[in-house]
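Engineer: Structure for the following, please:
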Amino acid sequence: MVDTKVCNYVLCSERSQINFTISHFVLSKVSGHFSRFFGCALISEMESVDYAFLKIDVTSIRTGNSIRDRNLMKRSYFNSSEYRYIECEVKDLDLKKTLDHPVDFHVRIKEMEEVIPFNVFVISANSDMINLRITGKIKTQDFGLKWPSPIKAGLMVGSEANLSIFLSLFRGQTTIENLGNNPSQSSSVHVASHRK
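Structural biologist: Coordinates of the predicted model:
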């Protein structure tokens, strides 16, 4: 999925969140989040997203149970030693029409890629900053994610994850292939000026 593309907006992870809930075989659900992720977009005239890319570090998953988190890193689930990142990409998105219909995202987990519809809401947008809320569902079995066995019943998770994502992007420049590799390219350097 990754190629050399220049972005003019960069995700500020300090102001963004990637949260999820997933069904549980003992409790009603498990809530969690990812704490490390990177992203950028090429946006034209505040109306059109030519492309946007989100890169999520699966080793940063937190579900409130360290044993469960370690199991999720194993080969039968995320297999983080070989596949460190979840990758999400969207192209040709008209920001004025996001309320009319879901937006197709290309989601890659391990070696599997699926096109999944998500709801995109523009919270605010100007020449310096864009805030988005994204919601949707992912079926884990579509990506070959299987809970490690043998298991403890109290740690089991289900096969459908509900996502609630808030993304804040600031004007900046980077390339998709450099996401996460160069901290100086992060939009976090712009945060101080927007807090004044």
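
Engineer: Please make it C-alpha for all contacts and neighbour counts, starting now.
Structural biologist: OK.

Engineer: Strands of the chain, start to end?
Structural biologist: Here the chain has its strands, by DSSP state E, at 6-11, 17-24, 29-34, 37-44, 48-57, 61-62, 85-94, 103-109, 112-125, 129-139, 157-175.

Engineer: between those, which gets nearest to residue 148?
Structural biologist: strand 157-175 (10.4 Å; Cα to Cα).

Engineer: Would you mind listing the buried residues in that closest one?
Structural biologist: 157-158, 160-175 (16 or more other Cα atoms under 10 Å).

Engineer: For residue 74, which of the strands of the chain is the nearest?
Structural biologist: Checking the strands of the chain against residue 74 by Cα to Cα gives strand 61-62 as the closest, at 12.6 Å.

Engineer: One more, please, to line up against the first structure:
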Amino acid sequence: METAVKTKWNIDQAHSSVGFKVKHMMISTVKGQFDSYTASVETSDDSFSDASFEFAAEVASINTNNADRDAHLKSDDFFNAAGFPKLKFTSRSFDGSTLVGDLTIRETTKEISLDVDFNGVAVDPYGQTKAGFEISGKINRKDFGLSWSAVTEAGSVVVGETVILVIDAQFVKEA
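Structural biologist: Next up, the predicted model:
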């Protein structure tokens, strides 16, 4: 039995973003992103029907446009960037609209399911073949040991438990 040759696709960081949203005091939403990450996909054809995804982000690159908040997120109250410098995702399956895989944060690994819009494949003006995806999902931060919590005097939770993932990914086919 012949094994299909896999093609590797690498993240095009100039046309991608790895973001998240979380409720603050249950009345507003704070958005952030990881500025330093790697990602790749291996697949046997441009349909991506057998695609396997790999992703890793540098925790220290977290950016919410607020230096004090970013420092708190990097501390042991949340990610502990010094002790656990990367978060990782490795896919288990992809059916074209649902991506299932293992997310590891602070050495805790949990299976998660993400919704995917595969936007297709196109060749750019420079002859590079690219594939675009919009990926979203939700995780409970406490499932991964990000359990810091505080309550305001009025009884509002300062940081919500549900984190919404918002990922726009464009991959470049290796020549």
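
Engineer: Save the strands of the first structure as TSV, and put in distance to residue 146 of the first structure too.
Structural biologist: Below are those laid out as TSV (distance: least, Cα to Cα, whole Å):
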stretch	distance to residue 146 of the first structure
strand 6-11	31
strand 17-24	14
strand 29-34	16
strand 37-44	23
strand 48-57	19
strand 61-62	16
strand 85-94	16
strand 103-109	13
strand 112-125	13
strand 129-139	11
strand 157-175	9
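
Engineer: Quick check: which of these is nearest to residue 147 of the first structure?
Structural biologist: That would be strand 157-175 among the strands of the first structure, by Cα to Cα, at 7.4 Å.

Engineer: Could you give the number of residues near residue 82 of the second structure?
Structural biologist: 12 (other Cα atoms under 10 Å).

Engineer: Actually, residue 20 of the second structure.
Structural biologist: Neighbours of residue 20 of the second structure using other Cα under 10 Å come to 20.

Engineer: What sits closest to it if chain neighbours are left out?
Structural biologist: For residue 20 of the second structure, ignoring the flanking residues on the chain, the nearest one in space by Cα to Cα, 6 or more residues apart in numbering is residue 165 at 4.5 Å.

Engineer: Ok, residue 81 of the second structure next?
Structural biologist: residue 74 (5.0 Å).

Engineer: got a list of what that neighbour touches?
Structural biologist: With contacts taken as Cα atoms under 8 Å, 6 or more residues apart in numbering, residue 74 of the second structure has the following neighbours: 59-60, 62, 80-82.

Engineer: Repeat that for residue 102 of the second structure.
Structural biologist: Going by Cα under 8 Å, 6+ apart, residue 102 of the second structure touches 88-92, 109-112.

Engineer: Tell me the one of the residues you listed nearest residue 46 of the second structure?
Structural biologist: Within the contacts of residue 102 of the second structure, the smallest distance to residue 46 of the second structure is 17.7 Å, found for residue 91 (Cα to Cα).

Engineer: Isn't that closest one up against residue 56?
Structural biologist: No. Residue 91 of the second structure is beyond contact range of residue 56, at 11.9 Å (criterion: Cα atoms under 8 Å).

Engineer: what's the longest helix in the first structure?
Structural biologist: helix 66-72 (DSSP state H).

Engineer: So which residues make contact with that one?
Structural biologist: 61-63, 77-79, 147-148, 155-156.

Engineer: From those residues, list just the buried residues.
Structural biologist: 61-63, 77-79, 147-148, 155-156.

Engineer: Nearest to residue 105 of the first structure among those residues?
Structural biologist: residue 78 (19.6 Å).

Engineer: residues in contact with that closest one?
Structural biologist: Shown in contact with residue 78 of the first structure (Cα under 8 Å, 6+ apart): 58, 72, 109-110, 145.

Engineer: Tabulate those residues (TSV), appending distance to residue 8 of the first structure and neighbour count.
Structural biologist: Formatted as TSV, those follow (distance: Cα to Cα, whole Å; neighbours: other Cα atoms under 10 Å):
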residue	distance to residue 8 of the first structure	neighbour count
58	26	22
72	34	24
109	26	22
110	28	19
145	34	19
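
Engineer: Of those, which is the nearest to residue 128 of the first structure?
Structural biologist: The shortest gap between residue 128 of the first structure and any of those belongs to residue 58, at 29.4 Å (Cα to Cα).

Engineer: Now do the same contact list for the closest one.
Structural biologist: Counting by Cα under 8 Å, 6+ apart, residue 58 of the first structure touches 34, 73, 78, 80, 84-86.

Engineer: how about 6 Å then?
Structural biologist: 84-85 (Cα atoms under 6 Å, 6 or more residues apart in numbering).
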